[in-house]
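**Student:** pasting the sequence and the predicted model now:
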Amino acid sequence: MLIVYVDDIVVTGDDITVARLKKGIFLSQRKYVLDLLYEVGKFGCKPAETPIDLNHKLSSTKGEVLPDRGIYQRLVGRLLYLCLTRLDISYAVGVVSQYIHEPRTSHMQAVNKILAYLKGCPGKGMLYSNHGHLKIEAYTDVDWAGSIDDKRSTSGYYALVGGNLISWKSKKQSVVVRSSAEAKYRAMSHEVSELLWSKTLLTEMGIQADIP
């Protein structure tokens, strides 16, 4: 890995830029986003305000099957890598990644929407600062029976240590639940497991985390 120090900024030779600022450390994949937009011919597209339509109705049967699914698969793969620093597109990328085996025109339109959103904010990233504590916190939610194809729910969560983001996930639940309460409890159980793992890891590193 090539690392170049310019004043208080660290620029890596890979796809992630690390900047040391007065407020903390900022991680960004701006160059990666711009290169992606240029390669797929979306550099001049009109920016979108959100990465996915509200109350979208994507399904495995809507639209015509794409003649070359490889293009779609490569795009989704690159967007999945971008989720390393872009929490804001995690849900949208999780949705489009469900259709990589038989992508259709409606799915490609959803991918283009994500790209248009990235056009409007290529430099977004994550800032890690000293907040004066090591509290372990987590937030979770669930989209009950949101999938048109199988009526499964999608869980989402993110966890913080010391006020800084350390992990996040958006994933469809493995079973069909019969109530929104059950869907929420399943989402919470996964997040509790993540919190326990985080606390154990910190303990092994000799760091005493505050009570959640």
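**Tutor:** In hand now; what should we look at?
**Student:** alpha carbons only for contacts and neighbour counts from here, please
**Tutor:** OK.
**Student:** can you tell me the centre-most residue of the chain?
**Tutor:** Ser90 (2.3 Å; C-alpha atoms, centre = their mean).
**Student:** what's the closest non-adjacent residue to Leu75?
**Tutor:** Val111 (7.9 Å; C-alpha to C-alpha, 6 or more residues apart in numbering).
**Student:** packing partners of the longest helix along the chain?
**Tutor:** As assigned by DSSP state H, the longest helix anywhere in the chain is helix 180-204. Here helix 180-204 is seen to pack against strand 136-143, strand 154-161 when contacts are counted using 3 or more C-alpha pairs under 8 Å, 6 or more residues apart in numbering; DSSP states H and E.
**Student:** nearest to Tyr99, out of those strands?
**Tutor:** Distance to Tyr99, taken as C-alpha to C-alpha, is lowest for strand 154-161 among the helices and strands packed on helix 180-204, at 15.0 Å.
**Student:** packing partners for that closest one?
**Tutor:** Counting by 3+ C-alpha pairs under 8 Å, 6+ apart, strand 154-161 packs on strand 136-143, strand 164-172, helix 180-204.
**Student:** out of these, flag the one nearest Lys42.
**Tutor:** strand 164-172 (25.8 Å).
**Student:** what residues of the closest one count as buried?
**Tutor:** 164-165, 167-172 (16 or more other C-alpha atoms under 10 Å).
**Student:** repeat that for stretch 57-73.
**Tutor:** Under 16+ other C-alpha under 10 Å, the buried positions of stretch 57-73 are 58-60, 66, 69, 72-73.
**Student:** structure two is appended below for comparative analysis:
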Amino acid sequence: MVLAPEFNIKDLGTLKYFLDIEFSRSKKGIFISQQKYVFDLLGETGSLGCKVTKTPIESNLKMQPAKPEEVIDKEKFQRLVGKPIYLCHTCHDIAFAVSIVSQFMHSPEKENSDVVYRILRYLKGTLGKCLLFENYGYLQDEAYTDACWARSKINRRSTSGYCTFVGGNLVTWWSKKQNVVARSSKEVEFRVVAHGISKVLRVKRV
């Protein structure tokens, strides 16, 4: 171990579990997941017996802040959303849906809560799945981007998303509302492509 000559450290062996993230190795590569975390979350929210859904959010769903008389328990909603936010470390497929519901932390309504429970129903169907980091024999960097123009009902801001691969393995993913209002779908696409290129350049420097 490189640090051993300088620091008093203990070799705990092969990494298997760290910060609710599970690691396992095989001849194919390294598997990363948060299955126990998902299972515990389903138990905490009473969703173990729920029906599975194939997608974490409905297509083209647009939500808006609740009216004062429609606001539900804000603290409970924030705790409920906080758990899936942490799951985005290994579950890239819920990143977009989680970024949408996270925008209503301070004024949630029942529809927002229903979307979070839909994410949980989707997660139940993903138990047993994980990320695989495999040696494909090359280290080429790739990035894929997408955007949804004027998705927000509140301020017509668009939502961007991108993911990057190194050597065929998914290493970063991101979904977020853009900072400004775009005047066209082309402008939205240019912005997200610029973010994607910037991310690839940062990955190359690592």
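**Tutor:** That came through fine. Keep in mind that what you see is a predicted model, and the values were worked out from it rather than measured.
**Student:** returning to that earlier point: mind checking what the residue nearest to the centre of the first structure lines up with in the second structure?
**Tutor:** Mapped onto the second structure by TM-score structural alignment, Ser90 of the first structure lines up with Ala95.
**Student:** OK, contacts around that match?
**Tutor:** Residues in contact with Ala95 of the second structure (C-alpha atoms under 8 Å, 6 or more residues apart in numbering) are 85, 88, 173-175.
**Student:** so how much does the helix or strand harbouring it differ from the first structure once superposed?
**Tutor:** Element membership for Ala95 of the second structure (DSSP states H and E) is helix 95-101. Aligned to the first structure and superposed, helix 95-101 of the second structure gives a mean residue distance of 0.4 Å (mean C-alpha distance after the TM-score superposition for the first structure).
**Student:** roughly how far out does that helix sit from the chain middle?
**Tutor:** 7 Å (C-alpha atoms, centre = their mean, to the nearest Å).
**Student:** can you tell me what Gly49 of the second structure aligns to in the first structure?
**Tutor:** Match for Gly49 of the second structure (TM-score structural alignment): Gly44.
**Student:** and its match, how many neighbours?
**Tutor:** Residues contacting Gly44 of the first structure under the criterion other C-alpha atoms under 10 Å number 10.
**Student:** quick one: it is in a strand?
**Tutor:** No - checked against DSSP: H, G, I helix; E, B strand; the rest coil, Gly44 of the first structure lies outside a strand; its state is coil.
**Student:** how distant is stretch 58-65 of the first structure from the center of its chain?
**Tutor:** Using C-alpha atoms, centre = their mean, the offset of stretch 58-65 of the first structure from its chain centre is 23 Å.
**Student:** contact partners of that stretch?
**Tutor:** Residues contacting stretch 58-65 of the first structure (C-alpha under 8 Å, 6+ apart): 99, 102-107, 147-149.
**Student:** one more time with 7 Å, if that's ok
**Tutor:** Here stretch 58-65 of the first structure makes contact (C-alpha atoms under 7 Å, 6 or more residues apart in numbering) with 99, 102-106, 148-149.
**Student:** before we move on, what about stretch 113-125 of the first structure?
**Tutor:** 26-30, 33-34, 45-52, 85-86.
**Student:** please tell me which residues of the second structure it aligns onto.
**Tutor:** Taking TM-score structural alignment, stretch 113-125 of the first structure hits residues 118-130 over in the second structure.
**Student:** pull out the buried residues from that stretch.
**Tutor:** 118-124, 126, 130.
**Student:** cool, stretch 188-197 of the first structure as well?
**Tutor:** Quick answer for stretch 188-197 of the first structure (16+ other C-alpha under 10 Å): 188, 191, 194-195.
**Student:** and what of stretch 13-26 of the second structure?
**Tutor:** Quick answer for stretch 13-26 of the second structure (16+ other C-alpha under 10 Å): 21-23.
**Student:** which one of those residues sits closest to Ile100 of the second structure?
**Tutor:** Ile21 (23.8 Å).
**Student:** to which residue of the first structure is that closest one aligned?
**Tutor:** Aligned partner of Ile21 of the second structure by TM-score structural alignment: Ile16.
**Student:** let me see the contact set for the residue lying closest to its match once chain neighbours are set aside.
**Tutor:** Nearest residue to Ile16 of the first structure in three dimensions, chain neighbours excluded: Gln29, at 4.8 Å (C-alpha to C-alpha, 6+ apart). If you count contacts by C-alpha under 7 Å, 6+ apart, Gln29 of the first structure has them with 15-17, 85, 123.
**Student:** what's the neighbour count on Asn55 of the first structure?
**Tutor:** 7.
**Student:** picking up where we left off before, wasn't the residue nearest to Leu75 of the first structure part of a helix?
**Tutor:** Yes - looking at Val111 of the first structure with three-state DSSP, it is inside a helix.
**Student:** roughly how far apart are it and Gly94 of the first structure?
**Tutor:** With distances taken as C-alpha to C-alpha, to the nearest Å, Val111 of the first structure is found 11 Å from Gly94 of the first structure.
**Student:** of these two, who's got more company?
**Tutor:** Val111 (23 against 19).
**Student:** deepest-packed of the helices and strands packed on helix 180-204 of the first structure, please.
**Tutor:** The highest mean neighbour count among those, using mean count of other C-alpha atoms under 10 Å, belongs to strand 154-161: a mean of 21.
**Student:** compared with the second structure, how much does that one deviate?
**Tutor:** Strand 154-161 of the first structure versus its aligned partner: 0.4 Å mean (mean C-alpha distance after the TM-score superposition for the first structure).
**Student:** what's the burial count for Tyr91 of the first structure?
**Tutor:** 19.
**Student:** check contacts around it.
**Tutor:** Tyr91 of the first structure touches Ser170, counting by C-alpha under 7 Å, 6+ apart.
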